Every structure is written in C-alpha cells, then in structure tokens.
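> What follows is a protein structure lacking sequence information:
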C-alpha cells in the first residue's frame, strides 16, 4: 500500500472517530440548514454552518505536460474513469477499495462555481450510496489520493483507465 493510500485510510478512520459523538442533527435538518446557509464562504460564528463542498468549484488549470485540465477548488487534478457509464451517468467506482484511492467529487447541494468550465457540460448524478457526484460531459469526476499537492497529475493514464479530464470532458492531452 502506498504512502498516499495509508494517509487516506488514516484520515477516513480519524474523520469517522471525530464525528461519531458530535452532531446529533438528522440528515434532513442538516440539509435544510445547508440550503438556508448564505452562498459563499463566511467568517466567524456562522462559518460552522457552511459544510465543506456545499459550492463545488471546477476550474481550468494548466497541467505541466498535459495541457488544460479541470481541477477542484484547491487546484487538485480531477479524473475520469473509462469504466464509468455516461448515458445516464453512473459510477463504476463504488467499493471502498476504489473510493479510498479515487474519492468521488461530491456536490451536496448541486451549486457550482465554474472558472473556465462550460456550465452546459456540468451536472450531477446519484451514487449507489445516495451521495451526489459531479459529472463533466456525463462523466463522473474523481480525485486521486496520491496527488500530494495542487497541480499533481500522478493518476493520469493509471491502469489505462484513469485520465485527467480536459475542460471538454475528454481525456487531457498527454
């Protein structure tokens, strides 16, 4: 198991342990609160009401050797999986062995901040676990656990199935 995989597993376990005794709010009341939360980041006491990922950012960045590609709000490369279905969109990466390595890009409230990405190409789909995943040109989007910093594209071409995604939804050049 690579260093990135171990870190991802540790973070998953730590996140679960930290949230186990916390908020007793039901999923319905949490989503109601999220929908009442002002759009955009807030500072101060209200910031605890803003859930990470409420507004999903997609931006175009320049990949070192692969040209323009789509990244998330932290400028981490986003990927597409060749085994996914596009019409209707459906993820083939659902088991923990896959999602720990290729975390899906989620959009809890389906709101987007798009920078250089065509709004007509952006959508969402329901995953098997009930969460909402972002799609681009009908392809579900993912991050790669071994991308250690913004701009990394270590997952591009991995297993001949995973590719950094271009703004068109196609494979990034490279």
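Arrived safely, thanks for sending. Keep in mind the model is a prediction, meaning the values are calculated, not measured.

> Please make it C-alpha for all contacts and neighbour counts, starting now.
Will do.

> what's the closest non-adjacent residue to the spatially most central residue of the chain?
When Cα atoms, centre = their mean is applied to the chain, the residue found nearest the centroid is residue 105 (1.5 Å). Once flanking residues are discounted, residue 105 sits nearest to residue 142: 5.1 Å by Cα to Cα, 6 or more residues apart in numbering.

> putting a second one here so we can go through both:
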C-alpha cells in the first residue's frame, strides 16, 4: 500500500506543478523551472527509439490497454484532433509524448493498420494510434500504473486506449493524497 501512497504523492506533485504552470499566465511554450518528481521523464527522455513498439497489457477493470515496450501506460488527450498533437511545453513535461526517430511498430493485440505518426511542433515524430497521438503520464512511476486515467489536465481529459483505438472512460480509484490533498 505504501507504493500507492508514494505514487499518489508523485501524481499530486506533478499535477500541482502542471496546474501552477498552466495558471501562471505564460504561453504554452514557456518554460518554468520546477523540480522533477521522482520517476518522471522529460519529453526528451520519453521513448525515443528508432522504432517504438506499442503493445498491450491487462489493467484491472480497464481491461486490455495500450502500453509502450516497457509496459508503461499510454494515454490519449481529448484536445488532440485529426491526429495532430497539441500537448506541448509544460503539458509535454507532465504528459511526455511517445516519440520515434523511425517507424512505429505493434506487438500483442495492437492492430498495425491503426499505427501511424505525426510531426510535433518541435519537429519530433510522435506515435499515433487510430488517430490519437500517444502520451505517457509523468505520474506513472512503473509499468502497470494508470494514475493519469480520467484526469482533466491542460484543458481536456486524458484516457487510456483499448486495442480498438478508442478511449476507455472507466473510472479507476485513485489513492487519496496524504495531508488532506487540499489545493
């Protein structure tokens, strides 16, 4: 149970940093110096390989969801339209994109025909599944975490995806944060 409390603290820290940055009035591309929460990755550290593999894993009552080659949960951002990624700057720090320098590949129950890529504003190439750019969540510290599920962050909600490429909106219980969690 301690690991869920630690994960909750990391999620709370990431969300408070993201909320403070989003509310600061700066532009989406502004950079704010903030300490990285334990277990978080910068967009540059996100799965940058010549070929990213999207796979599947069972995630409790969410069912079978998309994950990266390390088993880390992948999410869609409802603000993204027509396969174009819109999460940049401070958003991409909280929600690192799954990027490749080559071709995206599928394994497990992933339907290869649904895999594609899209150019990001920084010139990198992001993996897209069924028209949804794929992201990690900085608050997920290990494979199997789904701490980003259903969060309303950076102007829209974030959801895991099923192998059919559609969002799964099932709610998961998130552990409460120590100290009452009042923001």
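Sure, I can see it. Computed from a prediction, not measured in an experiment: that's the story for all the values here.

> Contact partners for the residue nearest to residue 105 of the first structure?
With contacts defined as Cα atoms under 8 Å, 6 or more residues apart in numbering, the neighbours of residue 142 of the first structure are 78, 79, 80, 102, 103, 104, 105.

> any idea how far the alignment partner in the second structure of it lies from residue 84 of the second structure?
Aligning on TM-score structural alignment places residue 142 of the first structure opposite residue 135 in the second structure. Residue 135 of the second structure sits 13 Å away from residue 84 of the second structure, going by Cα to Cα, to the nearest Å.

> what does residue 123 of the second structure align to in the first structure?
Aligned against the first structure - with TM-score structural alignment as the criterion - residue 123 of the second structure pairs with residue 130.

> Kindly name the residues of the second structure that line up with the strand ranked longest in the first structure.
Secondary structure of the first structure read by DSSP state E shows that its longest strand is strand 55-63. Strand 55-63 of the first structure corresponds to residues 51-59 of the second structure when matched by TM-score structural alignment.

> chain center to that stretch, what's the gap?
Mean-position distance between stretch 51-59 of the second structure and its chain equals 13 Å (Cα atoms, centre = their mean, to the nearest Å).

> picking that back up, can you name the next helix or strand after the longest strand of the first structure?
strand 67-71 (DSSP states H and E).

> and that next one, how far from the second structure on average?
Strand 67-71 of the first structure: mean distance to aligned residues in the second structure after superposition is 0.5 Å, counting by mean Cα distance after the TM-score superposition for the first structure.

> quick one: contacts of that strand?
For strand 67-71 of the first structure, contacts defined as Cα under 8 Å, 6+ apart pick out 58-63, 77-78, 117, 164-167, 172-174.

> can you rerun that using 10 Å?
Defining contact as Cα atoms under 10 Å, 6 or more residues apart in numbering, one finds that strand 67-71 of the first structure is touched by 57-63, 76-79, 115-117, 136, 141-143, 150-151, 153, 164-174.

> now, which of these lie within strands?
Residues of the contacts of strand 67-71 of the first structure located in strands (DSSP E): 57, 58, 59, 60, 61, 62, 63, 79, 115, 136, 164.

> Excluding covalently adjacent residues, which one is nearest to the third one?
In other words, residue 59 of the first structure. Nearest residue to residue 59 of the first structure, sequence neighbours excluded (Cα to Cα, 6+ apart): residue 115, at 4.5 Å.

> Residue in the second structure paired with that neighbour?
With TM-score structural alignment as the criterion, residue 115 of the first structure pairs with residue 108.

> just the buried members of the contacts of strand 67-71 of the first structure?
Buried by 16 or more other Cα atoms under 10 Å: 57-61, 63, 76-79, 117, 136, 141-143, 151, 153, 164-167, 169, 171-172, out of these.

> For the contacts of residue 142 of the first structure, please prepare JSON lines with the additional fields distance to residue 95 of the first structure.
Formatted as JSON lines, the contacts of residue 142 of the first structure follow (distance: Cα to Cα, whole Å):
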{"residue": "78", "distance to residue 95 of the first structure": "19"}
{"residue": "79", "distance to residue 95 of the first structure": "17"}
{"residue": "80", "distance to residue 95 of the first structure": "16"}
{"residue": "102", "distance to residue 95 of the first structure": "10"}
{"residue": "103", "distance to residue 95 of the first structure": "11"}
{"residue": "104", "distance to residue 95 of the first structure": "11"}
{"residue": "105", "distance to residue 95 of the first structure": "15"}
